[in-house]
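> structure here, sequence nowhere to be found:
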């Protein structure tokens, strides 16, 4: 793509005055870098991804409120993590983290274990235990 044809569509990037670095060809046919504010297909894909993430967060919150899962699931989704990432951050085996998803197990966790989750999510133990139900 030529430098003067790089898309400059309105996107989520423009809301924060962020531009994306792209490669394009200049008038001599040499590759060069240029900035783009967005590209409609990419904006649509990004918007769909964000909508899906927000749905997963809302579902996780509802599951916590229904007593189906522990707050760890909500904060994992809210922090855009999955089981593998969360497991590596807290330093527990995946099966152990998955076990902590059970409300009955979560209720018995020590402050030391809860602190690892709280530190990972950037919140306090109190917020981990109670912020969803408020």
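That came in fine, so what should we check first? Fair warning: this is a prediction, and the values are worked out from it, not measured in the lab.

> going forward, measure contacts and count neighbours with C-alpha atoms only.
OK.

> isn't residue 24 up against residue 7?
No. Using CA atoms under 8 Å, residue 24 is not in contact with residue 7; the gap is 11.0 Å.

> if you count what's nearby, which of those two comes out ahead?
residue 24 (19 against 14; other CA atoms under 10 Å).

> my read is the more buried one is in a strand, agree?
Yes. Judged by DSSP: H, G, I helix; E, B strand; the rest coil, residue 24 forms part of a strand.

> OK, contacts around the residue nearest to residue 103 when sequence neighbours are not counted?
Counting by CA to CA, 6 or more residues apart in numbering, residue 103 lies nearest to residue 70, which is 4.6 Å off, once chain neighbours are set aside. By CA atoms under 8 Å, 6 or more residues apart in numbering, the contact list for residue 70 reads 64, 100, 101, 102, 103, 106.

> comparison target, given below:
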């Protein structure tokens, strides 16, 4: 796209007076950089992604409240982690972490194991143990 065609739509960036660096071509056809305040399709995609994340967080919260999942699932969603990422943070196999999502298994976890999760989620062990989805 040409430098003068770089989108300047109102978006999430323009609210905070932030601009995004984009590559464009100048009048001679050479690549250069240009600043953009936003692009409507990108803004819509970002809003849809954030809405999806918030829905997953609310579902995880309800699952904890209803005794379907352990708090690990909720905090994993809040921190935008998946099983692979959480596994690398806590240094455990994925299958083991997936077992810990069961409330019955979670209740029996040692403080040593819980402290690994708490550190990954940047909360205390007590906050992790006492989270009831409320």
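Great, that's in hand. Since the model is a prediction, treat every value here as computed from it, not as a measurement.

> now the TM-score, please.
Superposed pair, TM-score by TM-score structural alignment, normalised by the length of structure 1: 0.95. Supporting alignment: 134 aligned residues with a CA RMSD of 1.1 Å.

> before we move on, back to that, among the contacts of residue 70 of structure 1, which recur in structure 2?
Retained contacts for the contacts of residue 70 of structure 1 in structure 2, judged by both residues aligned by TM-score structural alignment, their matches' CA atoms under 8 Å, are 64, 100, 101, 102, 103, 106.

> for residue 83 of structure 1, state which of those residues is nearest.
Within these, the smallest distance to residue 83 of structure 1 is 10.4 Å, found for residue 101 (CA to CA).

> distance of the closest residue to the closest one other than its chain neighbours relative to residue 57 of structure 1?
Among residues not flanking residue 101 of structure 1 along the chain, residue 70 sits closest, at 4.9 Å (CA to CA, 6+ apart). Using CA to CA, to the nearest Å, one obtains 13 Å as the distance from residue 70 of structure 1 to residue 57 of structure 1.

> please apply the same query to residue 132 of structure 1.
Taken as CA to CA, the span from residue 132 of structure 1 to residue 57 of structure 1 is 11 Å.

> same check on residue 89 of structure 1?
Taken as CA to CA, the span from residue 89 of structure 1 to residue 57 of structure 1 is 19 Å.

> neighbour count winner among those two?
The neighbour comparison of residue 89 of structure 1 against residue 57 (other CA under 10 Å) goes to residue 57, with 20 against 15.

> doesn't that one belong to a helix?
Yes. Applying three-state DSSP, one finds residue 57 of structure 1 inside a helix.

> could you double-check that it lies in contact with residue 79?
No. Checked against CA under 8 Å, the pair residue 57 of structure 1 and residue 79 is beyond contact range at 9.2 Å.

> my guess is residue 75 of structure 2 meets residue 119, correct?
No. Using CA under 8 Å, residue 75 of structure 2 is not in contact with residue 119; the gap is 11.4 Å.
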